[in-house]
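> Generate coordinates for the sequence data below:
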Amino acid sequence: MTGTPTETLDVVILGAGVAGLYQLYQLRKAGYKVRVFEQGGDVGGTWYWNRYPGARFDSEGHIYQYLFDESLYKGWTWSEKFPGQPEIERWMHYVADTLDLRKDIKLNARITSAHYDEGRARWLVKTSAGDVVDAQFFVSCGGMLSAPITDLFPNKEAFGGEVVYTSRYPAGGVDVRGKRVGVVGIGATGIQVVQTMAADSGHMTVFARTPQYTLPMKNPALGEAEVEAYKDRFAELKERIPNTFTGFEHDFTTTWGITTDPEERIKHMENTYADGSLKFWLATFPEIFTDPECSEAVSAFVAGKMKERLKHDPHLLEVLVPKFEDYGFGTHRVPLERNYLEVYLRDNVTAVSVKNNPIVSFTEKGLRLKDGTEYELDIVIMATGFDAGSGALSSIDVRGRGGRSLHDEWNKDIRTTMGLGKHGYPNLLTTAVPLAPSAALCNMTTCLQQQTEWITGAIESLKKEGKSTIEPTQAGEDAWVEHHDAIANATLVTKTDSWYMGSNVPGKPRRLLSYIGGVGTYRTKCNEEAEAGYPSFERS
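Now for the predicted structure:
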């Protein structure tokens, strides 16, 4: 790649979301010349792009925050337990403005290519805005769910209505009043769209492929007393959250094997279910990930709750309630919802299963299924997910030593070292890519803070030792992949198809994207790697 640099930097950062903002803050504070390049028109990452109706946290607001600065934490107040997208976006602006980060962020500038120059040990990075940047380090903070899956169905241009992607939802919104609305997809995003927009739609048709085990969300408003209570716990949360299994406040307190009394098991499930959060997933029994007996019992419990809410309607049960023989509770992403199931009891909502009768194309009037059935629609809302974990980087022309292509390598086999780097790509340091908890199984702020802090430490270590490059060794990468796979393959998660396994992207290599050994365990291993002098990396 050629081009005369328009700027020379120590570090280029991809993305101005949760990871990118904190990474910028740390490296700038350490004295490096840094710039963030962001595709969007403002900071916020996923909270800038995903502005569809109903978008909100499924982490409690008081834990989805930065914990490196007490005044920054206490300077922001959430209005409810699980805040919605507009409030979250305002919080991201608060962070950027309070830390004076905007002066080092270039918006509307998508990084299109990043090539490593072996002779100079530098990266040449180009953007859609015409930047050509020479940098020592290239740090990816592109996010784990930031590469939307589009163009799933042919003939879209023939459709006379409007097609909207939740991942690129227009800021001005979409008027569905009196319209025939089709929603494609019932993952976490589709569920939020359906429960929020059904009442306003003329008629809503929901195209459901994979039924989801769902949990009802309890989302109380937070008054002055509740806000003061969580802010007073800052020190406790800072210590606890990074060391739990998933980086949430919740953690497992008992096990299926210890709690052998059937009545005690049911009581424990009822108590965690009643919390109205992801606590039921993340703090009931750890064996839901490994023990078929436990998985079946917990799955039956959740399915039973769903059936009651659906009034045991045979059609709705078939379309919306998972069967254990297909997959167990918790081995897919678990959506939190608010009266989602009750939406299907409305006269203006129709649930259509496309599991065995898939959508094959757009038509002039709507969508056609494999059996020829055509649904006439005015608006189609596509909640069809992302190329998770690897998509943000592999959609860019990233080339390492000898011109090797990251896109090509990850198309063959998805491998990293601790989700922090890739052999063959010196001074490429990564967050929210495969084989780390941040790829899926973590409260994102918890894991992204940890990874960016590790990256800052690694760069600082090089400077102190008079070295200039860091790259995972082949042996280090092999060892991490082996460790990752050994843990993953002992779970039920790898036995099913989901975006956790890359199954939603045709041709994507099959591997559990997220490290499932635990957030606290991962943190310990990263710390041990640094304290031992980075034995899995070559530094020169």
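
> contacts, neighbours, all on C-alpha from now
Will do.

> Met204 against Val184, yeah?
No. If you go by CA atoms under 8 Å, Met204 and Val184 don't touch, sitting 10.7 Å apart.

> more crowded one of the two?
Between Met204 and Val184, counted using other CA atoms under 10 Å, the more crowded position is Met204 (27 against 22).

> Report the separation between Gly40 and Ala109.
7 Å (CA to CA, to the nearest Å).

> ok, these two, which is more surrounded?
Ala109 (21 against 18).

> can you tell me how far that one sits from Thr150?
Taken as CA to CA, the span from Ala109 to Thr150 is 21 Å.

> What is the end-to-end distance of stretch 490-506?
The first residue of stretch 490-506 is 25 Å away from its last residue (CA to CA).

> chain center to that stretch: distance?
Its chain's C-alpha centre and that of stretch 490-506 lie 15 Å apart, by CA atoms, centre = their mean, to the nearest Å.

> can you check stretch 405-415 too?
Here stretch 405-415 is found 20 Å from its chain centre; the criterion is CA atoms, centre = their mean.

> hang on, isn't Gly328 packed against Cys294?
No. Assessed by CA under 8 Å, Gly328 is found out of contact with Cys294, at 9.5 Å.

> and this one, so I can compare the two:
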Amino acid sequence: MTETQNPLDVLIVGAGFAGVYGVHKFRSMGFNVLAVEAGENVGGTWYWNRYPGLRCDVDSLEYCFGFSEELQRDWTWTERYARQEEIERYINYAADRLDVRKDIRFNARVASTAFDEASALWTVTLENGDSYQSRFIVMATGCLTVPKTPDIAGIGDFKGELFHSVRWPRQSPDLSGKNVAVIGTGSTGVQMIPLLAQQAKNLVVVQRTPAYCVPARNGPWPQERVEYWRENFTQLRDMAKNSRAGVLHEYGILPLHAIRAEDREADLERRWLKGGPNVTYAFNDVVTNKAANEVVAEFFHRKIRSAVTDPATAEKLIPSGFPIATKRMCVGTDYYETYNRDNVQLIDLRTEKLEQIEAHGIRTTDGFYPVDVIILATGYDAMTGALLAIDIQGRDGHRLREDWSHGPESYIGMGISGYPNMFVVTGPGSPSVFSNVVVSIEHDIEWIADCLAYMREHGKQTIEADPAAQDRWMDHVDEVAGRTLLNEAASWYRGANVAGKPQRFMPYVGGVNTYRDTCRQIAANGYEGFNIDGGSDARGEPAIAQTADT
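Below is the predicted model of the structure:
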């Protein structure tokens, strides 16, 4: 930036769903806005991730922008669970229709941001040394963009090809005739493994923790379903916004004990045949009642045993040590059945130890597995990784890396004490990855936009989360998670997948509907819990709506 340039009103970091909508929304309100994006194009998570088999696990008719009747009317999804390529095309289609590219700078990775109290401006500096000043910054960096690379002895000695799922080559490698190993059996591995088994000469799957996987039952949308959604989209979207997860799941309304055993089994079977995550919503107490949780888990265990012909392999694939639905529920196609193939081997790290990677393969306590290609399906430094990759410097010497050294803290996931005029989209402390993230993104962008309009209308310069309000909110986030079984799993929701990362359950699980109501009340009360122009919060504790069943 040159000294003659005027500061921006809003600078957005990231150009995925949030960045694209943010540019459109803020610009339509008369704000001078720019988004900076590290990649070469829009797409966010769907730009950076492109591994084989990658699909969204929310129905495509729901995983789309809801603010524009034109966008939803003129786009037709082809499948129930859209492929990465189709979602990336959709975001590009939206960017073109909204004409936002002129306000996005690509190949622009942010190195640091710093707030100057005297001018009440942020300086955002790119890795190439260019910088911008902006009154407000909106961190739309995404929850699942930063890869987690495992620390495995000898991995640097491997002489074959090594790929990470989060940085998959645009020209997908030819694996035919090769011995391939996949390390990781989370959602990424579940999607990849069936396709890799069809391509590779032999496939070795290295499993640390077995995954619960529900069948997708994916396929083309019937035309009548597409037309129904087009005709009723606004009503259906409003229903989703007022649901627990921001998705029109078939939410069970009764607890386990209120349903006869034979009816439980029949409903679980019906949901299994229907496909998708609905099976884990059969009772309204699956993640709060161990008895209900065990009934659903045992149903899955029986399905695994019936799908896998070798009993020993089936037992290796059965999850243990954590309640079902407390880690990411995987949605896949023929995942368990893939282990019936003659060219697939399973290394279960609960029964054999991974000793090291060698030049031409993997050595465990049970032997040596020769491989030509290793694929790391080891996931993400989720929710905080992209934010902490930037040196964010706030007021009075605050640095986010230091302030979050014991775990992330925010007020309603969007504001952070010590960082005036900085907002986070789907940040820790919001429903984020425990919701249809596009619904949550739209909510956050619209809430932030209304807040900026309020600041402009009232001639205010700075807004910052009050530290006491932030503490109360995080106590509430912890308390709601503590009512569930979610903390019993070493999940990436807690940061447990990254060595040394402080563990704290990061998403808000009180319900999308509850969260939206709370945010609405905060705004209606003059942005209660925020300090505006340095004023202290003298209005007491912000009202928190009654939490939904989790």
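
> ok so, going back, what's the overlap in contacts for Met204 and Val184 of structure 1?
Both Met204 of structure 1 and Val184 lack any common contact, where contact means CA atoms under 8 Å, 6 or more residues apart in numbering.

> Test my guess that Asn436 of structure 2 contacts Leu61.
No. Assessed by CA under 8 Å, Asn436 of structure 2 is found out of contact with Leu61, at 11.5 Å.

> in what helix or strand does the counterpart of Thr456 of structure 1 in structure 2 lie?
Alignment note: Thr456 of structure 1 maps to Ala449 in structure 2; criterion TM-score structural alignment. Using DSSP states H and E, the element containing Ala449 of structure 2 is helix 437-457.

> which bit of structure 1 covers the helix or strand following that helix?
Later in the chain than helix 437-457 of structure 2, the nearest helix or strand by DSSP H and E is strand 463-465. Aligned using TM-score structural alignment, strand 463-465 of structure 2 spans residues 470-472 in structure 1.

> same question, stretch 490-503 of structure 2
Per the alignment by TM-score structural alignment, stretch 490-503 of structure 2 matches residues 497-510 in structure 1.

> Pull out the buried positions in that stretch.
For stretch 497-510 of structure 1, the neighbour count (16 or more other CA atoms under 10 Å) marks Asp497, Ser498, Trp499, Tyr500, Met501, Gly502, Ser503, Asn504, Val505, Lys508, Arg510 as buried.

> now stretch 304-313 of structure 1
Met306, Lys307, Leu310.

> And the helices in the stretch 151-300 of structure 1?
For the stretch 151-300 of structure 1, applying DSSP state H, counting those that start in this stretch gives helices covering 188-197, 224-231, 234-240, 262-273, 279-282, 292-309.

> could you dump the ones you listed to JSON lines with distance to Glu471 of structure 1?
Shown next, in JSON lines, are the helices of the stretch 151-300 of structure 1 (distance: least, CA to CA, whole Å):
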{"stretch": "helix 188-197", "distance to Glu471 of structure 1": "36"}
{"stretch": "helix 224-231", "distance to Glu471 of structure 1": "40"}
{"stretch": "helix 234-240", "distance to Glu471 of structure 1": "31"}
{"stretch": "helix 262-273", "distance to Glu471 of structure 1": "44"}
{"stretch": "helix 279-282", "distance to Glu471 of structure 1": "34"}
{"stretch": "helix 292-309", "distance to Glu471 of structure 1": "40"}
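
> and Ile359 of structure 1, which of those is closest to it?
Closest of the helices of the stretch 151-300 of structure 1 to Ile359 of structure 1 is helix 188-197, at 16.1 Å (criterion: CA to CA).

> Remind me what the closest one packs against, helices and strands.
Counting contacts by 3 or more CA pairs under 8 Å, 6 or more residues apart in numbering; DSSP states H and E, helix 188-197 of structure 1 packs against strand 180-184, strand 336-337, helix 340-343.

> Of all the ones you listed, which one comes closest to Phe362 of structure 1?
Closest among these, using CA to CA: strand 180-184, at 11.6 Å.
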